[in-house]
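Chemist: Just to be clear, the model below is a prediction. Sequence and coordinates:
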Amino acid sequence: MTDLIPDLRTPTAPEGTGRVHSGMAVSRTDGRAKVTGAAHYAAEIPAPDLAYGVVVSGTVARGHIKAIDTEAARGVPGVIDVITHENRPKMRGNDLAYKDMTAPGGSPFRPLFSSRVFWSGQPVALVVAETFEAARHAASLVRVTYDIEEHDTNLLATLNRAYKPRPMKAGFTPPGSKGDADQAFATAPVKIEAEYYNAVEHHNPMEMFASTVVYGEDGHLTIYDKTQSSQNSRWYVSHVFGLSKNKVTVRNPYVGGAFGSGLRPQYQLPLAVMGALKLKRSVRVVLTRRQMFSFGHRPETWHKIKLAADRDGKLQAVWHEAIQETSRLEDYVEVVVNWSGQLYACDNIHLGYQLVEQDRATPIDMRAPGAAHGVHALEVAMDELAYELRMDPLAFRLKNYAEHNHLEDKPFSSKELRQCYRLGAERFGWKDRPVEPRSMRDGDELVGWGMATGIWDSLVMIARVSAVLHADGRLVVSSAASDIGTGTYTVMAMIAAERLGLPLERVTFQLGDSTLPLAPVEGGSSHVTTVGGGVAGACDKLKATLLKLAQKAPAFKGLKLKDVEFNDGRIHPHGQPEQGILLSDLLAQAGRERIEEKYLMTPQMLKQRKFSRAVHSAVFVEVRVNERLGMVRVTRAVSAVAAGRIINAKTAASQVSGAVVWGISQALHEETFTDHRLGRFMNHNYAEYHVAVNKDIPAIEVIFADEEDRIVSKQLGAKGVGEIGIVGVAAAVANAVFHATGKRLRTTPITPDKVLLGDHEVPVGK
């Protein structure tokens, strides 16, 4: 590995940034590159002799390709080839199934593998040309005929076909149960029972999926890919095409949003590789916005929940079952119902989770997968039961506060949810909330206040980190991590700078290259605890090495690490800065041009398995509803989060507020509609797939509770913040709409027609 990777991947803080410490609000080191255009994304990498590929999308939901007529396409000037399942380069089969795993686990789709069509929009050919324009025109001339089979894309009409998941992806824990929830529900004096529903959502990051494959003279492929893991994409390419990993390098220095859509390699990657291997030249493939709707999505989900309590508000039964869609290719699973066994204290818990095969692409993780839907259903149900009890919704949750995980009978590694409730309620002014619905009005609008709880796993994975201190005092820290807009460049540099007492501008964190030390996918809110823990460990090893060099000086004789400090690029005995030695001088005296240390970050498995490890939040929102138009506006939002030690207050708050924006969008706007006659998503563009825009979003206040967790993160005391911000937001909005209108809406999104119609039952069987 070289010391310095090309500057595409090495943003550093501006001169004068100075010393940093955990909890500071630090601007992104990569911010200037992004706003000035210096940051190059996967579709912007220059390459000699570059050809352009355009994907031809299928038009039927299920069947086989009977014939592909490419004659007209090949006649377009500049067209080099039309690649189909009949003439593609050799690929390994899908029969490896779950032994053939990328993250998340399973068997990712392999385009053009056979004549089989699994969903509408599936890629059926790739046109490669000297120019993008020629390829695009030629792609429109490709004619495909099919043997069409009967398809099924209607989850709610096929719930009776549900089955328990077969071999499961890594990280999935089948739901358990405790006590006798059915009996407790039957005998409890206060209860609710209802169905809930969440529509399909698509990720829609601003940067569309793209891969630029640079074909080297020796056949080496250097691939610039939109992905949440360069090593994940390299693994996929090398295994699918039978290439040595030394023949493939994948880079993702900048990623323009992903939200889970880049966890698995998407189909433009193998298509671009096919073109490069077949033609022995560089090829770029960029998906269109419409094609961004033709792969994984947040799965459609149906829930049934039964909650029961005694007359004092103590929960007697929690019963939650969910059914989700999956593809006919594999079983995609999420942890949907498990949260219902963790959030509240209850001795009788029943959880169930099943799948229904549909003729759609395999769903894929989307921000807080499973929790965004599962907690929505639970938290709306909790609000319903609070009203049955005539209790304040926050008081009801506090009444059933779980001091430990009741389902698994484990203590929490840390839990400051009470603090979140208190801080959020105080900031929001919850004590002034009238209990009765329809109690507040402002002109033509009804005003409602709602709240909900959020929860997400605190994950730690395995990573390797290298830290190199150079003779001029520069520190270069490296790992094959990714920055999908979360602030990874900045936070990792902060951890290293604080650990070695260096100004931030003297630290460079390198990521986004598969040749760098091992890193997991950037997902699950695990990068800070995992890669960040590795950065801290590598820097601690550097400190030990530097102390050994310093011990040659009289002032450091016999001193241990606990006896010294690292500040302003120096090492000195505690409280004696005048005895300090510049780190650059230490290296010069030792005749060293550089010192390198490596660290393997692993979870404290034996210790961690004894605890339930989670981040928590309390979300409070205000809505205003015009009943005559059915319009709902969110006018205030407060999110209080307990996520361990916060490393960068600015990027952490940005992560949470961005997630709250998405939660509002999930609650009120986002839904991908299917025409079941065609088995096709219909609103596959930004004009018709509604997302929240500036006018839909109020000022969002983010509060971090005082918390530290050395079980999750021994090195940092931190947890992740990327997912937790969205969890509970849609439920808080739905609960606020009920408080405003007295209308209980149990589906997302809450669109004007549902508000106008009133109580909205889940349309099962329609």
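Modeler: Right, received. Where do you want to start?

Chemist: Please make it C-alpha for all contacts and neighbour counts, starting now.
Modeler: Will do.

Chemist: For residue 323, list the residues it contacts.
Modeler: Residues in contact with residue 323 (C-alpha atoms under 8 Å, 6 or more residues apart in numbering) are 159, 162, 301, 302, 303, 353, 354, 355, 356.

Chemist: Below is an additional structure, to be compared with the one above:
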Amino acid sequence: MKFEKPATTNPVDRLKVIGQPHDRIDGPLKTTGTARYAYEWHDEVANVACGYAIGSAIPKGRIASMDLAAAQRSPGVITIVTAENAGKLGKGEMNTAHLLGGPEIEHYHQAIALVVADTFEQARAAAHLIEVEYERQDGNYDLATAKPGVNGAPEDTPDTVTGDFASAWASSAVQHEATYTTPDQSHTAMEPHASMAAWDGDRVTLWTSNQMIAWCRKELAATLGIDKEKVRIYSPFIGGGFGSKLFLRSDALLAALGARAAKRPVKVMLTRPFIANNTTHRPATIQHIRIGTDETGQIAAIAHESWSGNLPGGTPETAVEQTNYLYAGANRLTGLRLAQLDLPEGNAMRAPGEAAGLLALEIAVDEIAEKVGIDPVEFRILNDTQVDPNNPQRFFSRRQLVACLRQGAARFEWSRRVAQPAQVRDGRWLVGMGVAAGFRNNQVSPSGARVHLETDGTLTVETDMTDIGTGSYTIIGQTAAEMLGVPLDKVVVRLGDSDFPVSAGSGGQWGANSSTAGVYAACVRLRETIAHQLGLDAEQAEFADGYVQAQGKRVPLTDAARAGRITVEDAIEFGDLDKQFQQSTFAGHFVEVGVDVATGEVRIRRMLAVCAAGRILNPKTARSQVIGAMTMGVGAALMEELVVDTHQGYFVNHDLAGYEVPVHADIGEQEVIFLDDDDPVSSPMKAKGVGELGLCGVGAAIANAVYNATGVRVRDYPITLDKLLDRLPESV
């Protein structure tokens, strides 16, 4: 099915199942421990061995020698895989560094060997017996040091320029210019990276924790040098990924190599201290923002330049993306700057680009609003636009930022906020409110599905779509139930298998909308097939309550499958509506904090997110997504930072003891409001994504609230106690 024109009325619009707050259909499996994750398939596969990965102890250089003898003699050891004995390996397009290093070393904790033994403990013990000699080379590990030498845009990401920024900036009545920094951050998903592989002749099956099945299959095949048809990927349940599991990672490759060498199934789990440096992370940024307005607060000039670093061949953190679209202004400049750093690979982490960019932009907006003397909510509303600021001929398909801010302000009682900082106290707590706009572009991706009508009237949906804790099982089931007019409990959903039709996968906030649109397409074809089977006009046929009705006839759905199961397959493909309309999602984030006047401790008292993100397919699962994102925003604002040892070239706090993330006690009250925002330009589902929007802007709202509470403006995240303590008002 080709989606080339805005959607009109269709069966999904009945909202009998879609749009309802159904419980997650996979919930009972997860709460009873019967949902199998990547490291747990050994119950169904016999004779599984365990692998233990060894990472490089240097960040850059080469291996001079590797003595495996003692490890090979260690009890239970079956084989040891290294780059020297693994055979010729290719490299996929989506990894910057090689997943198995040697002799050249590209970053700290790059995998250099896998010890395979009968038990995990035996593999781990043997791994510690391997002696490696290195030839260390000098590297670059500090973005701030590298920044002065990087002034031009990368060749493939030129600056975006509209109007004459320099002249407009110079003549602006009110100016704000500042630099903001965000640190390297780790995904810290609950489930570690884990895989199990088994070979059958020249075919390999990989049970893994991966968000994008088709990508993983293609990349593993390319790396192993085999046809992708000989690779089967299985990932039905994923315990979080946040982008760290978008691509093939070392656990998957090492499991496949280990199983081939051991001639038996092998499972590999990356230990928590290994993950931060071996997999990927959100790169640090240094962001330079300039905003100029006239006397009334209208933006006349806006510039946003962002520096980030990556390995050679890596990509920049796209932290200026939202600045291209969020506010009006005739004279604009945005640009990315990429330094070569020899730290582990920087790559996608939940809301890549906007999450880091809004941390800076939405503080800068508050700062210029204060200089102009306008309430920060009103300043954002004043500078709203319904057209793409860089292309005024292109309208937004739906843009309700003003409604998000207005409704949020009313609900949050923003009118109670005291504009002058450090004026409100509650005992020892300085209390403040902050606001920020949320923005995330809407993306869509081709997505396919296979749907079966069973003889008992049950529907079975198969697609390689994944569920990373987002509720994919449920909304896909809801889509099929709505389209065929059956209750949700008559739908069976099977996900995460490369034998199923290729879907959009989970990432970039495109998964829910695209994958359900793919199921919609398959269900349209199934409806046509059923109607033909029953001798009814497909265009007139109505599917409801287990029946098909048309031309004065009402026939049980099961009659169509009397001769046996009916199977159809289709996919959604998107035309050029994204070129005709700017498609984005919006939010208003409001936060109230308390800051201890003596210690600088920050406590989140209240949080509110008002979101305009297309049709909400399931308010219950969507709310959970936004609450989780808001919580992640608290981490980004107040505590999360991978600390770089700029001499040794690695992230020091590479475990959950040193890398702090929020817990329940850190947050008081959270509330989420979804606006009616059906968007017929987006897809037949009229939906968009919401899981990343809930993160975008949250950190800045917290920073703005801290400023309102204390009068201390922090532009370097995270906002830790040391950045507040010596600047707090006197304790009385």
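Modeler: Happy to help now that I have it. Keep in mind the model is a prediction, meaning the values are calculated, not measured.

Chemist: tally of neighbours for residue 145 of the first structure?
Modeler: 14 (other C-alpha atoms under 10 Å).

Chemist: oh, I was asking about residue 538 of the second structure
Modeler: The number of residues packed around residue 538 of the second structure, counting by other C-alpha under 10 Å, is 19.

Chemist: swap in residue 617 of the second structure?
Modeler: Neighbours of residue 617 of the second structure under the rule other C-alpha under 10 Å: 29.

Chemist: Residue 610 of the first structure too?
Modeler: 15.

Chemist: Alignment lookup: it to the second structure.
Modeler: If you follow residue 610 of the first structure across to the second structure using TM-score structural alignment, you land on residue 580.

Chemist: Which helix or strand contains the nearest residue to its match once chain neighbours are set aside?
Modeler: The shortest distance from residue 580 of the second structure to any non-neighbouring residue, by C-alpha to C-alpha, 6 or more residues apart in numbering, is to residue 394 (6.4 Å). Assigned by DSSP states H and E, residue 394 of the second structure belongs to strand 391-395.

Chemist: what does residue 374 of the first structure give?
Modeler: helix 371-389.

Chemist: what packs against that helix?
Modeler: Here helix 371-389 of the first structure touches strand 190-198, strand 301-309, helix 393-399, strand 445-457, helix 729-741, going by 3 or more C-alpha pairs under 8 Å, 6 or more residues apart in numbering; DSSP states H and E.

Chemist: Would you double-check that residue 116 of the second structure falls in a strand?
Modeler: Yes. Residue 116 of the second structure forms part of a strand when assessed by DSSP: H, G, I helix; E, B strand; the rest coil.

Chemist: how about the nearest residue in space to residue 532 of the second structure that is not next to it in sequence, what does it touch?
Modeler: Leaving aside its chain neighbours, residue 532 of the second structure sits nearest to residue 538 (6.9 Å; criterion: C-alpha to C-alpha, 6+ apart). Neighbouring residues of residue 538 of the second structure by C-alpha under 8 Å, 6+ apart: 527, 528, 531, 532.

Chemist: Tell me how many other residues surround the last one.
Modeler: Residues lying near residue 532 of the second structure (other C-alpha under 10 Å) number 13.

Chemist: The alignment partner in the first structure of it in helix, strand or coil?
Modeler: Residue 532 of the second structure maps onto residue 548 of the first structure when the alignment is built from TM-score structural alignment. Going by three-state DSSP, the secondary structure assigned to residue 548 of the first structure is helix.
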